[in-house]
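> Below are the sequence and a predicted model for it; my questions follow.
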Amino acid sequence: MSQTEPPMHIDTDARTFRYYRHAVEKHWDPHDIDLTADREAMVDLDDVGFEGLKRALALFGAGEDAVAEDLAPLAVVLDDFEDQLFITTQLYEEAKHADFFDRYWREVIQPAEDDRGVERSSPADDRWFSDEYDELFARNERAMARLLDDDTPANRAKAYSHYHMTVEGILAQTGYYGLTRQFDAEAYPDVPHLPGLVEGLTSIRSDEGRHVGFGMAKLKELVESGRVEASVIENTVGELLPLVQASIPDYDGDEPGVQTGELVEYATSKHGQRMQQITAANESIPDVDELTALGD
């Protein structure tokens, strides 16, 4: 005689539960990463490259600080327990990412500034950030906070479009692509190799793949259920894309390394790719490994 399984608190088949488990299994500590080789390699980085690295790290660090602060409203309004399990891991991971970039500045950048005989700098200095960058994150904060007062399907779609699709899925992914290629010793062997930075970025990118996948899956559910028109997502991301493009540091020089045009093209490609996966009925949300891959 067959028996039906008794109901349980957790749906272990849910996508968000699988993301939660992936986070548990892929745990990493930003203070376990060895930065010794990075500190030694700083001597081989010229002044232009050093300033470019500092700007990129400041942008990353500020972005991680912002998204860590802005995610809380979503944790308040989510209904499904599996979603709540996943969001606890995302909050924790955003904090880890901010910790990594802060540690890198303290233990690699500032000692390199001491060696160069220049005044120690701050990653919070306004000179690193453009008006477009500040506006992008201000809009993200407003979109997330709006959920606490008016949690509608359209506002959820806009929140996911700001946070998961644009800030994490396009801007951050573009930054990972550029910075990892620049310093991984394969694409540009004449540029100093920074293995600690690359290791940290690789771990962060694995985390962000889950975050982006979560947001994309939620957007696809909203579209397929008819609660939100695809145009809401398209218009929201479309309005933000110019801010993303303007936030990419401007570098098109003679020195070896990733050029600005390549990064803008990559960001535009990610935008089109993500939108197709969300809005096309015959497309599915990629798995985590594909979402975190550097290639197109």
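Yep, that arrived. Residues are numbered from 1 along each chain as shown.
> rest of the way, CA atoms for contacts and neighbours
Noted.
> for R210, what are its contacts?
19, 23, 288, 291 (CA atoms under 8 Å, 6 or more residues apart in numbering).
> roughly how far apart are it and T279?
Distance of R210 to T279, given as CA to CA, to the nearest Å: 19 Å.
> And here is the other one:
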Amino acid sequence: MTQDARLSRDARSFRYYRNAVERHWDPQDVDLTSDAARLDVLTTAEFDALRAALAKFGAGEESVTTDLAPLAVVLDDVEDQLFLTTQLYEEAKHTDFFDRYWREVVHEAERARGLEESSPHEDRWYDDDYVELFDRMETAMHRLLAEDTPETRAVAYAHYHLTIEGILAQTAYYGLQTTYGPDVEGAPHLPGLCAGLDLIRRDEGRHVGFGMLKLKELVAEGVDPQLLHDTVNELVPLVNGITTAGFDEGVEPAGPGPNDLVAYAAGKHTTRMKQITTASEAVPDVNELTKLESDD
């Protein structure tokens, strides 16, 4: 008698896993050699805002590397487990990239300004909204170990995959890559940072897609969509507080300003929720989720 193969290779989770394997990259390979010298044109306030953004990114990647562990414990399907191993690995790589950027770029720029070398772990980089958002995510994830239900899984996915990666991170990438890309006057082009963020965005496209897929399945199986709306609506004010921190009132930014970032976050929120909670809407294919403007 022929037995079924162990893996369901048509499963979306398995396709996310394979996409991760095929698009592997090494944080050490990103060329950072020209970024530090380009930072000398930034004002003190602009340099502080960039350091705060980089510190938040690095701390966020570091925290989810550990906070995703409860989800790995409770997942049932082997295809989901395979995918999550790649996500944990990728979050570790992202932590590696931001740590390397701080050591090789931020420290060099600080020395050029006559500043003492700083640490990305200093409390000054983190506003209250950021701390609260990640504390809530940690609580939602670790609750799975004591109470694993469709509803607690939905809340955990809504915190991490939908809000932190699908809204906050996407909005922050947009702000940084627009500001420090090649087309904005008044801000330096940082090719190393933008190249690293391109690679991280590819990874996180898979992460967001996986979370949306799991949420859509949970809604189809009976989880009340209002639970997702309520969870995310409680978190969006924190997201807006984080993305708009560091702007000087009355000073026109070189890239997207606070209102632009709030509008961008709202658009991501609306689109993600519609794709999850509307039966006729589909979660984008993995190739669309990981596609970048530079791929065109």
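That came through, no problem. From a predicted model like this one, the values you see are computed outputs, not experimental measurements.
> Structure 1: which residue goes with H94 of structure 2?
By TM-score structural alignment, H94 of structure 2 lines up with H97 in structure 1.
> how big's the offset between the one helix or strand its match maps to and structure 2?
H97 of structure 1 belongs to helix 81-104 when assigned by DSSP states H and E. Its aligned residues in structure 2 lie a mean 0.4 Å from helix 81-104 of structure 1 after superposition (mean CA distance after the TM-score superposition for structure 1).
> Most neighbours among the contacts of R210 of structure 1, please name it.
Counting neighbours by other CA atoms under 10 Å, Y19 leads the contacts of R210 of structure 1 with 26 neighbours.
> host element of that one?
Applying DSSP H and E, one finds Y19 of structure 1 within helix 15-25.
> re the thing from before, farthest-separated two in the contacts of R210 of structure 1?
Farthest apart among the contacts of R210 of structure 1 by CA to CA are A23 and L291. That separation is 14.5 Å.
> In contact with A68 of structure 1, which residues?
91, 94-95, 98.
> If I align to structure 2, which of those residues are still contacts?
Retained in structure 2 by both residues aligned by TM-score structural alignment, their matches' CA atoms under 8 Å are the following of the contacts of A68 of structure 1: 91, 94-95.
> quick revisit: mean per-residue distance, the helix holding Y19 of structure 1 to structure 2?
In the superposition against structure 2, helix 15-25 of structure 1 averages 0.4 Å from its aligned positions (mean CA distance after the TM-score superposition for structure 1).
> according to the alignment, that helix goes to what range in structure 2?
The aligned range for helix 15-25 of structure 1 in structure 2 is 12-22, by TM-score structural alignment.
> Now do the strands for structure 2: every range, in order, please.
Using DSSP state E, no strands are found in structure 2.
> Show me which helix runs longest in it.
helix 191-220 (DSSP state H).
> Can you give me the buried ones in that helix?
Residues of helix 191-220 of structure 2 classed as buried: 191-219 (neighbour count, 16 or more other CA atoms under 10 Å).
> likewise stretch 178-190 of structure 2?
Of all the residues in stretch 178-190 of structure 2, those buried under the rule 16+ other CA under 10 Å are 178-181, 187-190.
> And those, which is closest to S34 of structure 2?
L190 (7.7 Å).
> What lines up with the closest one in structure 1?
In structure 1, L190 of structure 2 lands on L194 (TM-score structural alignment).
> D250 of structure 1: neighbour count?
Look at D250 of structure 1: counted by other CA under 10 Å, it has 14 neighbours.
> Distance-wise, check it relative to T260 of structure 1.
Taking CA to CA as the measure, D250 of structure 1 and T260 of structure 1 are separated by 6 Å.
> re the thing from before, can you redo the buried residues of stretch 178-190 of structure 2 as CSV with distance to A55 of structure 2?
Putting the buried residues of stretch 178-190 of structure 2 into CSV (distance: CA to CA, whole Å) gives the following:
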residue, distance to A55 of structure 2
T178, 18
T179, 17
Y180, 16
G181, 19
A187, 19
P188, 19
H189, 19
L190, 17
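> Just give me the closest of those residues to H229 of structure 2.
Here the nearest of those to H229 of structure 2, counting by CA to CA, is T178; it sits at 29.2 Å.
> any idea how far the alignment partner in structure 1 of the closest one is from A293 of structure 1?
Superposed on structure 1 with TM-score structural alignment, T178 of structure 2 falls opposite R181. Look at R181 of structure 1 and A293 of structure 1: by CA to CA, they are 12 Å apart.
> And for V212 of structure 1?
Remark: distance between V212 of structure 1 and A293 of structure 1 (CA to CA) = 12 Å.
> Also L78 of structure 1?
Remark: distance between L78 of structure 1 and A293 of structure 1 (CA to CA) = 28 Å.
> what's the answer for F86 of structure 1, then?
For F86 of structure 1, the distance to A293 of structure 1 (CA to CA) stands at 21 Å.
> More neighbours: the two, which one.
F86 (24 against 15).
> For the equivalent of L213 of structure 2 over in structure 1, which non-adjacent residue is closest in space?
For L213 of structure 2, the aligned position in structure 1 is A217, judged by TM-score structural alignment. In this structure, A217 of structure 1 finds its nearest non-sequential neighbour in I285, 6.5 Å apart by CA to CA, 6 or more residues apart in numbering.
> What is the neighbour count of the aligned residue in structure 2 for the one you found?
When structure 2 is aligned by TM-score structural alignment, I285 of structure 1 is paired with V283. Using other CA under 10 Å, V283 of structure 2 has 18 neighbouring residues.
> T271 of structure 2 now?
If you count neighbours by other CA under 10 Å, T271 of structure 2 ends up with 10.
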